[in-house]
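Q: give the three-dimensional model of this entry:
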Amino acid sequence: MEKNVGGFDRTWRLVVGPVLVLAAVAAFGGLVSLSTPVAVIALVAGVVFLATGVLQTCFLNRLLGLDTYHDAGEESDASGGMSEERPQ
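A: Predicted structure coming up:
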């Protein structure tokens, strides 16, 4: 599949995903008081966010026509407005 997750989108997925997984694990271990359905939802959402951040592919982004991977690439290709042509 073609990559469609990049930039800030990827960063927040790689941060929020593990936080949700840790919260769910803590809830299952009795360290945090969350109901079981909430802990399961947090675990599933965390795993999905983490996987889509690592793989840089999101099925929902594809359905909605979102592509933050190429948006991030365009910013880094700009190179501060400098062109590759040699001055004359």
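
Q: alpha carbons only for contacts and neighbour counts from here, please
A: Will do.

Q: which parts of this protein are helices?
A: 7-28, 36-55, 59-64, 68-77 (DSSP state H).

Q: could I get these as a markdown table with mean neighbour count and distance to Met1?
A: Output for the helices of the chain, formatted as a markdown table (neighbours: other Cα atoms under 10 Å; distance: least, Cα to Cα, whole Å):
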| stretch | mean neighbour count | distance to Met1 |
| --- | --- | --- |
| helix 7-28 | 18 | 16 |
| helix 36-55 | 18 | 10 |
| helix 59-64 | 11 | 9 |
| helix 68-77 | 14 | 13 |
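
Q: now do stretch 23-40: distance from first to last residue.
A: 10 Å (Cα to Cα, to the nearest Å).

Q: which residues touch it?
A: With contacts defined as Cα atoms under 8 Å, 6 or more residues apart in numbering, stretch 23-40 is touched by Ala42, Leu43.

Q: second input sequence below; structure requested for side-by-side comparison:
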Amino acid sequence: MKSNVGGIDKILRILVGIALIVLTLVGTIGVWGWIGVVPLATGLFNFCPAYKLVGINTCKLK
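A: Sure thing, here's the model as predicted:
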């Protein structure tokens, strides 16, 4: 897997993922909040399968 997520994109994915998971655990939002695992994982692994499909790369490193 070649990295295709970087910079601000990575930080936002991690923050949104954590926020959704925390809101689910607190009970503010329903079970669908567990979808926050997806942006959290893509931010931590620096790879987004959807970006690969459409040819987007926000990672500056080669």
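
Q: and the aligned residue in structure 1 for Val16 of structure 2, how far from Ala51 of structure 1?
A: Per TM-score structural alignment, the equivalent position to Val16 of structure 2 in structure 1 is Val16. Val16 of structure 1 sits 12 Å away from Ala51 of structure 1, going by Cα to Cα.

Q: go on, Arg13 of structure 1?
A: Here the criterion is Cα to Cα. By it, Arg13 of structure 1 lies 9 Å from Ala51 of structure 1.

Q: for Ala72 of structure 1, same thing?
A: 19 Å.

Q: name the nearest residue to Gly7 of structure 2, ignoring sequence neighbours.
A: Among residues not flanking Gly7 of structure 2 along the chain, Cys59 sits closest, at 6.7 Å (Cα to Cα, 6 or more residues apart in numbering).

Q: which position in structure 1 pairs with that neighbour?
A: Using TM-score structural alignment, Cys59 of structure 2 lines up with Tyr69 in structure 1.

Q: report the central residue of structure 2.
A: Pro39 (2.0 Å; Cα atoms, centre = their mean).

Q: return the residue of structure 1 aligned against it.
A: By TM-score structural alignment, Pro39 of structure 2 lines up with Phe49.

Q: make sure its match is actually in contact with Leu20.
A: No: taking contacts as Cα atoms under 8 Å, Phe49 of structure 1 lies outside contact range of Leu20: 9.1 Å.

Q: report the contact partners of Asp9 of structure 2.
A: Gly43, Thr58.

Q: distance of it from Thr28 of structure 2?
A: 25 Å.

Q: kindly report the same for Gly6 of structure 2.
A: For Gly6 of structure 2 relative to Thr28 of structure 2 (Cα to Cα), the value is 30 Å.
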